[in-house]
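**Q** When you get a sec, could you give me coordinates for this:
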Amino acid sequence: MTEFWQQEMAKTVDELETPMVLVHRAKLEQNVREMAEFAREHGVRLRPHLKTHKTWEIAELQLAAGAVGLTCAKLGEATVFLERGARDVLVAYPLVGPKIRRLFELMAQYPQAVLQTLTAELAHAQALSEAAVAQGVQLKVWLKVDSGLKRVGVEPGERAAQLFREMAQLPGLDVQGFLTHAGHAYGAQTPEQVRAIGEYEAHCLLETMALVQSQGEIQSQKQNASSLAVSVGSTPTVRISGAVSGVTEIRPGNYVFCDATQIRLGVVRPERVSLRVLSRVVSRPAGDRIVIDAGAKTLALDRGAHGSDALQGYGLIVGHEHAVIERLSEEHGVVRIPTDSHIRVGDVLEIIPNHSCPVANLTDHLTVLNHDGSLSVWSVIARGQTI
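**A** The predicted structure is shown next:
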């Protein structure tokens, strides 16, 4: 374990139970504060994605810093946070089948809250419209545009503009504007590529909106086309796309923790990563190999977000740049080390995971290193939500 973190901690290393998912509160709060300051500086709303941390304590920090609401991917996640007091939640995922019914049940259960969702296809928008009319409510909905990830989303430009016009005519829908996620930035090889992706992320939405605005008043809505919102997400690109004039909302998630992927992309330096995994060496069966007690059930099997395979191993061992976590089984991590390494059985290693989001989702709680060196426990209340 690095001397910096060890000096701040009231407990000794020998007292630590491992593997431990540890969050440095001061670094976490700095990350939260700086993103909120960025949003204020550029006049955009901040609606952070909960998928990274899934904890109420961090959501409270984000809301207190100025977030206008929260973003999630599952109705189960939305339910957990609505139960805790969230009042504006965007479910940024296409809800189909019985999930449409469940969405409106949640709206009825929490009438004081605003629930929003997205669509990228006319048939799906029509299904949402029919359900909204049947319930006698107006549903806030966003049009998801594909800015290059090639996942969910309609092609930007005239195709998206035409779909927006058709959606605007549907009763029961209050179309907010355009939304995208440039997740393919995680596969970028250089900061220049990240910048190009972030710029296109914003401009493809703004150009699509301009096509809609050229049609003038949207007859079936009370709002004018000029008031449409433009929402971008993705931690690697948010400080690029979020700074483009005309963008009105940002939805980063990973920024609260960051990870080895953000380091590789040049988004942050290692010292800004607020989440680490502490793991103890349980065996050194050979001079060039150790085994640690953090396996796939702790570190996850990601080699990088969105299918990127650009990272070596399954996390960065801080202070041991030549050590590589080569293999993971469920409870074991096999690490290649130099034969002259001084690592011994019983040593606690500090690991920056490749992707912090699944690491948080794999644990029941986060151990938080407070400002005074004490440790607190924050429950990951929305982990494991599958529906």
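**Q** hey, let's count contacts and neighbours off CA atoms from now on
**A** OK.
**Q** Just to be sure, residue 291 is in a helix?
**A** No: looking at residue 291 with DSSP: H, G, I helix; E, B strand; the rest coil, it is strand, so not inside a helix.
**Q** Measure how buried it is and give me the count.
**A** 24 (other CA atoms under 10 Å).
**Q** Contact partners for it?
**A** Contacts of residue 291 were listed using CA atoms under 8 Å, 6 or more residues apart in numbering, and they are 281-285, 332-335.
**Q** Quick one: buried ones out of the residues you listed?
**A** 281-282, 284, 332-335 (16 or more other CA atoms under 10 Å).
**Q** Give me the neighbour count for the closest residue to residue 96 other than its chain neighbours.
**A** Closest residue to residue 96 apart from its sequence neighbours, by CA to CA, 6 or more residues apart in numbering: residue 124 at 7.4 Å. Neighbour count for residue 124, taken as other CA under 10 Å: 17.
**Q** next SSE after the helix or strand where residue 124 lies?
**A** Assigned by DSSP states H and E, residue 124 falls within helix 122-135. As assigned by DSSP H and E, the chain's next helix or strand after helix 122-135 is strand 139-144.
**Q** got the angle between whichever helix or strand comes after that following strand and strand 139-144?
**A** Next helix or strand after strand 139-144 toward the C-terminus (DSSP H and E): helix 158-168. Here helix 158-168 runs at an angle of 170 degrees relative to strand 139-144 (axes from the mean of the first three to the mean of the last three CA atoms, to 10 degrees).
**Q** ok, and for helix 158-168, which residues are buried?
**A** Buried, per 16+ other CA under 10 Å, within helix 158-168: 160-161, 163-165, 167-168.
**Q** Could you pull out the buried residues of stretch 74-94?
**A** Neighbour counts over stretch 74-94 (16+ other CA under 10 Å) mark 74-82, 86-94 as buried.
**Q** one more to put side by side:
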Amino acid sequence: MEWYELTNAGQIDSPAIVVYKDRVKENISLLKTMIDDVQRLRPHVKTSKIAEVVQMIQEAGIQQFKFATVAEGEMLGMVGAKDALMAYQPVGPKVVRLLALVQKYPQTSFSCVVDHPEAAFAISEIFAAQGRRLPVYVDLNVGMNRTGIKPGPAALELYRYLDTLEGVQPVGLHAYDGHLHDTEMAIRKERCDAAYAPVEALAADIAAMGLPAPVIVAGGTPTFPIHATRKDISCSPGTFVFWDFGYADNLPEQPFQWAALVISRVISIIDAQHICLDLGHKSVAAENPQPRVQFLNAPAAELISQSEEHLVLKVKDSSLYPVGTVFYGVPKHICPTIALYEKVYVAAENAVSANWRVIARDRQIIV
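**A** Below is the predicted model:
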């Protein structure tokens, strides 16, 4: 029997997500071997959005995390995470909700990123009114061109300005380089080092003006092995916990294991070479071109079309796949795929024995 096959698959309605608990543990253990100090790890929880998975990471000695939504932050508060950085500049009602998190979960040290003085001022006003000072990181644009301020004089001035505000306290720099995912490691490293150099220079300038040396949080999954070799910075991989075939193909130097699969079934036989599965784009992340999933027990199947609830495959002989046949698929992008499900089934020793709520998939838990 293959590692992914389930003896009690008949008890699981499809489509569904199955998380293989032992493989998650192995991925966490592997991550720890890839860095010199476990305290430098700050995993992003956007991949799992599951409290039980965060607890597994905590049990491995990792206590710092990153999150993007208030619900993800609340999940971290609920499990007693020691430190939680919101890698997203809160504006409008999100600032009030972040304050509510700080108040509701005092055992967790919350912080956020900022890249604009007006946003920083608004955050400061709300926190200062409650007699609080929120730790903040300046979000740097190192080439992603999505958020952040470019490292340089303007970023230095923003950091200086933050130190004058009553309701925020600048503590560090955040540099996400998600645009760097070259398969060739030498090229990726060269581009990563070039993007990081001005961050390092900015940190030196901050220290030179008399402020405490800033904490640096840098990178995501593709550049994790590169930033892990630097000293005294925090690294923020996320996908490692479940992995997917997009990163497996593109980042061969990172030998994490697939630990979360989509389960689907044949619901119709179209003709001698075509079958239809119940895996529409409501059930697997659809932002990438096809193939969006690879089937472990039908690797030669060709994806022909997909709609909301259906996936048509071309196979050599459709008689090999009777109606009801279970397909085990690896998503190309696991993070948004997990967010499509309200719960995951948990498997060990080829059987599902529990399920976990994807508690942070919603935009709101309590706060």
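**Q** Let me see the TM-score of these two.
**A** Put the two chains on top of each other and the TM-score (TM-score structural alignment, normalised by the length of structure 2) is 0.90; 365 aligned residues with a CA RMSD of 2.5 Å.
**Q** thinking again about what came up before, so which of the buried residues of stretch 74-94 of structure 1 are in strands?
**A** Counting by DSSP state E, the buried residues of stretch 74-94 of structure 1 place 88-91 in strands.
**Q** Now that we have those, can you turn them into a markdown table and tack on distance to residue 39 of structure 1?
**A** Converted to a markdown table, those look like this (distance: CA to CA, whole Å):
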| residue | distance to residue 39 of structure 1 |
| --- | --- |
| 88 | 18 |
| 89 | 18 |
| 90 | 18 |
| 91 | 21 |
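**Q** Residue 358 of structure 1: which of the residues you listed is nearest?
**A** residue 91 (18.6 Å; CA to CA).
**Q** Give the aligned equivalent of residue 70 of structure 1 in structure 2.
**A** When structure 2 is aligned by TM-score structural alignment, residue 70 of structure 1 is paired with residue 65.
**Q** Looks to me like its match is in a strand.
**A** Yes: assessed with three-state DSSP, residue 65 of structure 2 lies in a strand.
**Q** Return the residues in contact with it.
**A** So residue 65 of structure 2 contacts 41-45, 81, 83-85, 236 (CA under 8 Å, 6+ apart).
**Q** okay if I get the residues you listed as a markdown table plus distance to residue 203 of structure 2?
**A** Shown next, in a markdown table, are the contacts of residue 65 of structure 2 (distance: CA to CA, whole Å):
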| residue | distance to residue 203 of structure 2 |
| --- | --- |
| 41 | 20 |
| 42 | 19 |
| 43 | 22 |
| 44 | 23 |
| 45 | 26 |
| 81 | 27 |
| 83 | 22 |
| 84 | 21 |
| 85 | 19 |
| 236 | 19 |
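**Q** between those, which is closest to residue 349 of structure 2?
**A** Distances from residue 349 of structure 2 to those, taken by CA to CA, are shortest for residue 45, at 25.7 Å.
**Q** Mind telling me what element the nearest residue to residue 252 of structure 2 once chain neighbours are set aside is part of?
**A** Excluding the flanking residues, the one nearest residue 252 of structure 2 by CA to CA, 6+ apart is residue 183, at 7.5 Å. Using DSSP H and E, residue 183 of structure 2 sits in no helix or strand.
**Q** ok, now the one 5 residues further on?
**A** For residue 188 of structure 2, the element it lies in under DSSP H and E is helix 185-208.
**Q** Same check on residue 52 of structure 2?
**A** helix 51-59.
**Q** And the match of residue 70 of structure 1, how far from residue 21 of structure 2?
**A** 20 Å (CA to CA, to the nearest Å).
**Q** what do you get for residue 60 of structure 2?
**A** For residue 60 of structure 2, the distance to residue 21 of structure 2 - CA to CA - is 14 Å.
**Q** how many neighbours does the corresponding residue of structure 2 for residue 35 of structure 1 have?
**A** Under the alignment (TM-score structural alignment), residue 35 of structure 1 pairs with residue 31 in structure 2. Residues within reach of residue 31 of structure 2, counting by other CA under 10 Å, total 21.
**Q** One more: residue 300 of structure 2?
**A** By other CA under 10 Å, 13 other residues sit near residue 300 of structure 2.
**Q** One more: residue 190 of structure 2?
**A** Neighbour number of residue 190 of structure 2 under other CA under 10 Å is 11.
**Q** how about it, what's its match in structure 1?
**A** Match for residue 190 of structure 2 (TM-score structural alignment): residue 196.
**Q** try residue 234 of structure 2
**A** Per TM-score structural alignment, residue 234 of structure 2 is aligned with residue 249.
**Q** got a list of what its match touches?
**A** 44-47, 229-232, 242.
**Q** swap in residue 166 of structure 2?
**A** With contact set as CA under 8 Å, 6+ apart, residue 166 of structure 2 has these partners: 124-125, 128, 133.
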